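Participant: pasting the sequence and the predicted coordinates here, then a few questions.
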Amino acid sequence: MPTDARPTTDAHPTTGTCPATDAPGLPTDAPGLPAARGPLSAAVLASLRHPAPTHLAPVLAEVPADPWGEDVQLTLYVCYELHYRGFAGVDPAWEWSPPLLALRGRLERAFLDALRREVGEPPPLAEVLAGLLVEPPDGDGPSHHLLTAGTRQQAREYLAHRSLYHLKEADPQMWAVPRLPNPAKAALVAVQYDEYGAGRPERAHAELFAAMMADFGLDPTYGAYLDAVPAPALAVVNTMSLFGLHRALRAALVGQFAAVEITSPPGAARLAEAFERLGATPRGTLFYREHVLADAVHEQLVRHTVIDPLLTLADCPGPEIAFGALAYLRAEDRFADHLMAAWRHDHDHDPAPGHDPDPASGYGHGFESGSLRAPLPEFDPGPATTGSPVPEGADR
């Protein structure tokens, strides 16, 4: 972290920081601002390049109609990221800027309404939780495809998409801790202790995911692929951030967390096997191998020691927990549909062997793959990363 607070003539009067540089104490790995994807995100990103607050009233009247679209989802992601690591060169005071929070609130209401429309009236919670334990017999999502027919390039695309989530894995759920009764709080912290490496920083799940990215020739830097990742993947992360940042939605956040812990082991097992088939080293499969066992245990903890105490609270009803689980799964379904449609498109338009496709031809929608908004160049992590060993106990 930078410790040399140099005085400047254009320092913000409240924070004492220069808007054009990282503030003292801001992590040096904060990503840069992404490129805009429409008039709304363009206006917000332009404002963030100046000291907070900036007048955003003209933007408020121009909120796009599609809450699932690129412009809205990127704008929401940028607003939420100010509560995580922020962005390099952005005044930290933007995190609590009233005009920006007002805009975010309008976008959140539209997005939450869209999630509720997708879910409809949720079934009883017991029925939802039981359903999460059942794998569909005819599964055809990304993990099934990568296991049976996926390519290494598709695995790289999948990891780039997932990096916006897994490099901040467990962070959104931490916002639930001060908002839960003590029994549920203790159980959630026990699960989170595992997520953050159980006292061993190198085994934090975000670190294991970064090592897996490097194994596949991807840049493991936090936020490196924000410009490449489209709205369906952003919506998965935004759903967690939406639930996490609002105390009124803490039951939905617990439902989302339960859905992740209950449904992930089978998919993690498929992905570990798929990546091994595609040439991954042990470092390239450890993240998913770790989740096969860990999440099976976490599922029991979440169901019996987090959810059960919540059901005793009048303002944490079962239907809201069920909604959180189903809303997250709907966002995941949209992401899976996007990936599979893009991969089918690429397969149907696959050029002849040895032929480099013309981006103008429509192959891959002008990119390496239609699942991403930009190509994935091979990343050389250098000897310090490539030579790092698999953490002790990785093959247990």
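Facilitator: Great, that's in hand. What you are looking at is a predicted structure, and each value in this text was computed from that prediction instead of being measured. Numbers count the residues shown, from 1 in each chain.
Participant: only C-alpha atoms for contact and neighbour calcs from this point on.
Facilitator: Fine.
Participant: residues in contact with stretch 97-110: which ones?
Facilitator: 52-57, 59-60, 63, 67, 72, 76, 79, 94, 242 (Cα atoms under 8 Å, 6 or more residues apart in numbering).
Participant: got it, and stretch 228-246?
Facilitator: By Cα under 8 Å, 6+ apart, stretch 228-246 touches 68-70, 73-74, 76-77, 80, 108, 160-162, 164-165, 172-176, 249-250, 252-253, 256, 327-328, 331-332, 334-335, 338, 371-375.
Participant: tell me the buried residues in that stretch?
Facilitator: By neighbour count with 16 or more other Cα atoms under 10 Å, stretch 228-246 contains the buried residues 228-245.
Participant: do the same with stretch 47-56
Facilitator: Ser47, Leu48, His50, Pro51, Ala52, Pro53, Thr54, Leu56.
Participant: and Asp219, how many residues sit next to it?
Facilitator: 22 (other Cα atoms under 10 Å).
Participant: excluding its backbone neighbours, what's nearest it?
Facilitator: Nearest residue to Asp219, sequence neighbours excluded (Cα to Cα, 6 or more residues apart in numbering): Phe379, at 5.6 Å.
Participant: center of the chain - which residue?
Facilitator: Tyr165 (2.2 Å; Cα atoms, centre = their mean).
Participant: element containing that residue, please.
Facilitator: Using DSSP states H and E, Tyr165 falls within helix 152-166.
Participant: what helices and strands are in contact with that helix?
Facilitator: helix 205-215, helix 231-245 (3 or more Cα pairs under 8 Å, 6 or more residues apart in numbering; DSSP states H and E).
Participant: try it against this one:
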Amino acid sequence: MQLPTPRGPLTASLFERLRRPPHPFVPFGPAPAGEPAVEDDDLQLALFVCYELHYRGFEEVDEEWEWEPSLLAARKTLERRFEDGLARAVPRPSPVPGVPTRRALAELIAADDGPCLSAFLARRADLEQFREFVTHRSIYHLKEADPHTWGIPRLSGAPKAALVEIQADEYGGGRAERMHSELFRATMRGLDLDDSYGAYLDRVPAITLAISNAMSLFGLHRRHLGALLGHLAAFEMTSSAPNHRYSLGLRRLGGDETARRFYDEHVQADAVHEQIAAHDMCGGFVRQHPSRAGEVLYGAACALTLDRLFAEHVMGHWRRGTSSLRETELMAGSR
């Protein structure tokens, strides 16, 4: 993957430095007044690139940058802005004594009132809108499960076993062609989209990057372990029905079985994962660490809120008859 196009002073400075050999990095200055952090293209892209150094990296960036202390210090400044932005955007749920974690998560999800993007995709979206949706989701789905896997070595006992069980399914049970990221690549190819990793990084807006960045933030910091587990639980508990609708929509638009397999797989797998994540993983974690129940619920609330903001962004553009993607250039890699 190549470094993307800068979107402002943060990314311009960051990318210029990353193209050079590792050297002491001057910390970023104070955050300018402006739009909320989750909608700040410059901030979200800068943070995404910093996190990506812990995944597959960039061709023109020396791998020594990954653990350069001065870059980590600069990244911490970006993370503080993002965490503050999340705190303002996401009301922090308070656990109710005596209410099991599974029930608390279910009630949190039931209270979510965001627009039903999956219903629109099932019944009304045209082919270009469905391709847009898949383009957005490629930022996460081409590395699906990776951010949550950071939690495995930080757990013990039943919660660890539960997370491993979920992740093993996400990675195809040891079969490369069954990995969910590979199934999603097949969906992209079926829609004549470029299935290479990070192909559409320049096209997606801040909110799409924020969804991925929240997972990396929670996954890379042990202090956010409870939030990471709650995030995954919300992800799994809100997956089966929407994926069924995505499959219906893609079939309506002519998508074949191979193109729909990613969604069909999640209908069944996530119905099982929902129970494991809520009861065994999050419930087990809270039983081990009762004082951290609020963290679990906050992670779930972050997942729900960011997904709602994403749906509002996409649906808002479509209602106006405009693209929900950034219009900086033609969709690179489309066939």
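Facilitator: Structure's in. What do you need? Everything numeric in this text was worked out from a predicted model, so none of it was measured.
Participant: about what we covered before: dump the buried residues of stretch 47-56 of the first structure into CSV; add distance to Leu101 of the first structure and secondary structure as well.
Facilitator: Written out in CSV, the entries for the buried residues of stretch 47-56 of the first structure read as follows (distance: Cα to Cα, whole Å; DSSP: H, G, I helix; E, B strand; the rest coil):
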residue, distance to Leu101 of the first structure, secondary structure
Ser47, 13, helix
Leu48, 13, helix
His50, 16, coil
Pro51, 15, coil
Ala52, 12, coil
Pro53, 11, coil
Thr54, 12, coil
Leu56, 10, coil
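Participant: just put the residues you listed in TSV and tack on distance to Met212 of the first structure.
Facilitator: What follows is these, written out as TSV (distance: Cα to Cα, whole Å):
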residue	distance to Met212 of the first structure
Ser47	36
Leu48	32
His50	36
Pro51	37
Ala52	37
Pro53	39
Thr54	40
Leu56	40
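Participant: specify which member of those residues is nearest to Glu276 of the first structure.
Facilitator: Taking Cα to Cα as the measure, Glu276 of the first structure lies nearest Leu48 of these, at 42.4 Å.
Participant: the closest one and Asp91 touch, don't they?
Facilitator: Yes. With contacts counted by Cα atoms under 8 Å, Leu48 of the first structure reaches Asp91, the gap being 7.3 Å.
Participant: residues contacting whichever strand or helix holds Glu127 of the first structure, please?
Facilitator: Under the criterion of DSSP H and E, Glu127 of the first structure resides in helix 125-132. Contacting residues not belonging to helix 125-132 of the first structure are listed as Ala259, Ile262, Thr263, Gly318, Pro319, Ile321, Ala322, Leu326 [Cα under 8 Å, 6+ apart].
Participant: on that earlier part again, the residue nearest to the centre of the first structure -> the second structure?
Facilitator: Matched to the second structure by TM-score structural alignment, Tyr165 of the first structure sits across from Tyr140.
Participant: for that match, which non-adjacent residue is closest in space?
Facilitator: Per Cα to Cα, 6+ apart, closest to Tyr140 of the second structure is Ser212, 5.9 Å.
Participant: how far away is the one you found from Arg81 of the second structure?
Facilitator: 16 Å (Cα to Cα, to the nearest Å).
Participant: same question, Ser118 of the second structure
Facilitator: Distance, Ser118 of the second structure to Arg81 of the second structure, by Cα to Cα: 31 Å.
Participant: next one: Arg222 of the second structure
Facilitator: 19 Å.
Participant: and those two? Which one has more around it.
Facilitator: Neighbour totals were compared for Arg222 of the second structure and Arg81, and Arg81 leads with 19 against 16 (other Cα under 10 Å).
Participant: the first structure: which residue goes with the more buried one?
Facilitator: Using TM-score structural alignment, Arg81 of the second structure sits opposite Ala110 in the first structure.
Participant: can you classify that match by secondary structure?
Facilitator: What DSSP: H, G, I helix; E, B strand; the rest coil gives for Ala110 of the first structure is helix.
Participant: what residues are up against the closest residue to Ile262 of the first structure other than its chain neighbours?
Facilitator: Nearest non-adjacent residue to Ile262 of the first structure, counting by Cα to Cα, 6+ apart: Glu299, 5.0 Å away. Applying Cα under 8 Å, 6+ apart to Glu299 of the first structure gives the contacts Ala258, Glu261, Ile262.
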